[in-house]
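Asker: let's see this in three dimensions:
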Amino acid sequence: MASQTQPLSARLSAYANPARFLVFAARIISWFAAASAVLFAIGLYLAFFASPADYKQGEMVRIMYIHVPAAWLSMLIYASMAVSALGTLVWRHPLADAAQKAAAPLGAGFTFICLVTGSLWGKPTWGTWWVWDARLTSELVLLLIYLGLIALWQTLEETGLAGRAAAILTLVGVINLPIIKFSVDWWNTLHQPESVFRMDGPTLPASMLWPLFVMALAATLLFVTLHLMRTRNEILRRKLRRQTLLAAQGADGPNAARMLAS
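Answerer: Next comes the predicted model:
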């Protein structure tokens, strides 16, 4: 059995090599981008033309098809960053650090979209743009964590130190994910309870559930596409920086490299 699983694990670990990742990413980025575009076209058609309006909220319920995927991705991206943080701290793998850094702005963007669409949805539903609801507040905290991580990478110029510090902060911030998920169950909030992932099954009708799934899948593939592109660019940026430092060392000695790094 070990001989059968070893080749698979070896092939999977091979893609963790930054050089091989660059080749792999170049091959699949266009496929993910095309799949995301097709699914967005199908999902938007289903959301705005095939699914019915809500009997209480009317046409405003269609914000759900943007809001829910953005909320889903805001947590999924952070969870993926936590996995990358473990790779940085435990295995000290440069690809894990690059992947985590590349994901942070994307996570911040989807979290921002979640908060904005939630406010647009909340005004006609709750009568206000914002309330310090447990779900909304914990989602805002998630956005602040994303922004803090981005600022940390920008502040610390030494790549290894910045990666380790960001990894620790990321793992500390994981505690916010279950708070976001279960806030509607733990506290009395204005936010509606879970309507899709429930033990007794979804409460949404199929006419709304399928467009929502298609939009969520399209948004997830969009994230994968952008994340591959950003990770590839981060690896190339670091490679260029190393080559520049090596060239400076060869030309002017170690002191020039220290000056350039600072």
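
Asker: CA atoms for contacts and neighbours, from now on please.
Answerer: Will do.

Asker: measure the residue lying closest to Ala53 once chain neighbours are set aside to Ile179 for me?
Answerer: Nearest residue to Ala53 in three dimensions, chain neighbours excluded: Glu59, at 5.1 Å (CA to CA, 6 or more residues apart in numbering). Here the criterion is CA to CA, to the nearest Å. By it, Glu59 lies 30 Å from Ile179.

Asker: before we compare anything, build this one as well:
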Amino acid sequence: MARNLPVDASITPPPQPGRNLHRFANPGRFLRLSGLVLPWVAALGLGLTLTGFAWGLFFAPADWQQGDAVRIMYVHVPSAWLASFGYLSLAVCSVLSLVWRHPLADLAAAEIGPVGAAFTALCLASGSLWGKPMWGAWWVWDARLTSVLVLFFLYLGHVALVRAFDDPQRGYRAGAILALVGVVNLPIIKFSVDWWNTLHQPSTIKFTSAPSMYVGMLWPLLLCALGFSFGFVAIVLMRTRAAVMERRIRGLLMARAQEAG
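Answerer: Have a look, this model is predicted:
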């Protein structure tokens, strides 16, 4: 009878990143964990957003130059941040799909696309409402505005590509490639106000220096940003959960049809 010999730790193969990632790709485990997290994330998103809106719209002071029109920023700035963050998360899912074949990455990317496009559209619409009283025009071909418009088209292109093929895997692959190519637009959005002489104001919140915004306006803006972020995550989780359950139901129906045949 063979004996259990001790394993030399020096020759034990190191854990592979792909295997560790696939531990979290089990659909059943994802549904259980997301079901526990989702109510808290949704409640935080709703509570923080309502608190930030109430604070910013009714208690925060108006800007000395822009007046009450500055209150549009409590919608515009968080949606602009999430437009870029959503595309970055889309690119991360694309890397997980192309490199490690992560089973849930394709589904998550397919659901991030429409949500990111909605936040980008909200950013463009609120920016247009803000720009009319400040610049006297609904739209100008400013570097920041144009690059965000390109981001919106990238989102729409990803949504269309993912759903354009009869074979879902081909759609996921094409969408992942487009998402990675479009990442080059993110630094253009971020630094366009520094690289070119634009109408859009520079960033008031930076990691390298203190914010150039009155604290009474900064705190409600941060609350709105956190609320929008939790809301973004909650919507993506709900959509991804629905996509996983839809795939499982479709698989069960196909298996039952094959047995009946």
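
Asker: so the strand or helix carrying Leu22 of the first structure aligns onto which residues of the second structure?
Answerer: If you go by DSSP states H and E, Leu22 of the first structure is part of helix 18-45. Matched against the second structure by TM-score structural alignment, helix 18-45 of the first structure falls on residues 27-54.

Asker: now swap in stretch 200-220 of the first structure and tell me
Answerer: Going by TM-score structural alignment: stretch 200-220 of the first structure matches residues 209-229.

Asker: ok now the matching stretch, how far from the chain's centre?
Answerer: 19 Å (CA atoms, centre = their mean, to the nearest Å).

Asker: how deep is the aligned partner of Ala164 of the second structure in the first structure tucked in, by neighbour count?
Answerer: The alignment partner of Ala164 of the second structure in the first structure, by TM-score structural alignment, is Thr155. Counted with other CA atoms under 10 Å, the neighbours of Thr155 of the first structure add up to 10.

Asker: repeat that for Arg71 of the second structure.
Answerer: Per other CA under 10 Å, the neighbour tally for Arg71 of the second structure reads 21.

Asker: pretty sure it contacts Gly56?
Answerer: Yes - Arg71 of the second structure is within contact range of Gly56, at 6.7 Å (criterion: CA atoms under 8 Å).

Asker: what about the nearest residue to His22 of the second structure once chain neighbours are set aside, distance to Arg71 of the second structure?
Answerer: In space, and not counting its chain neighbours, His22 of the second structure is closest to His102: 6.3 Å by CA to CA, 6+ apart. Distance, His102 of the second structure to Arg71 of the second structure, using CA to CA: 42 Å.

Asker: again with Ser212 of the second structure
Answerer: Taken as CA to CA, the span from Ser212 of the second structure to Arg71 of the second structure is 16 Å.

Asker: now do Thr120 of the second structure
Answerer: 18 Å.

Asker: show me which positions of the match of helix 18-45 of the first structure end up buried.
Answerer: 27, 30-31, 34, 38, 41-42, 44-53 (16 or more other CA atoms under 10 Å).

Asker: coming back round to it: to which residue of the first structure is the residue nearest to His22 of the second structure aligned?
Answerer: Per TM-score structural alignment, His102 of the second structure is aligned with His93.

Asker: ok, now Ala255 of the second structure?
Answerer: In the first structure, Ala255 of the second structure lands on Leu246 (TM-score structural alignment).

Asker: apart from its neighbours in sequence, what residue is nearest its match?
Answerer: Ala257 (7.4 Å).

Asker: dump the residue contacts of that neighbour.
Answerer: Leu245, Leu246, Ala248, Gln249 (CA atoms under 8 Å, 6 or more residues apart in numbering).

Asker: between those residues, identify the one with the most neighbours.
Answerer: Busiest of the contacts of Ala257 of the first structure [other CA under 10 Å] is Leu245, holding 20 neighbours.

Asker: what ranges do the helices span in the stretch 151-261 of the second structure?
Answerer: 168-182, 185-195, 215-260 (DSSP state H, counting those that start in this stretch).

Asker: which one of the ones you listed lies closest to Leu149 of the second structure?
Answerer: Set against Leu149 of the second structure and scored by CA to CA, the helices of the stretch 151-261 of the second structure come closest in helix 185-195, at 9.9 Å.

Asker: mind listing residues that contact that closest one?
Answerer: Taking CA under 8 Å, 6+ apart as the rule, helix 185-195 of the second structure contacts Ser84, Ala143, Arg144, Ser147, Val148, Val150, Leu151, Thr198, His200, Gln201, Pro202.

Asker: return a PyMOL selection command for the buried portion of those residues.
Answerer: PyMOL command restricting the contacts of helix 185-195 of the second structure to the buried ones, with burial defined by 16+ other CA under 10 Å:
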select buried, resi 84+143+144+147+148+151
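
Asker: mind checking what the residue nearest to Leu246 of the first structure lines up with in the second structure?
Answerer: In the second structure, no residue is matched to Ala257 of the first structure (TM-score structural alignment).
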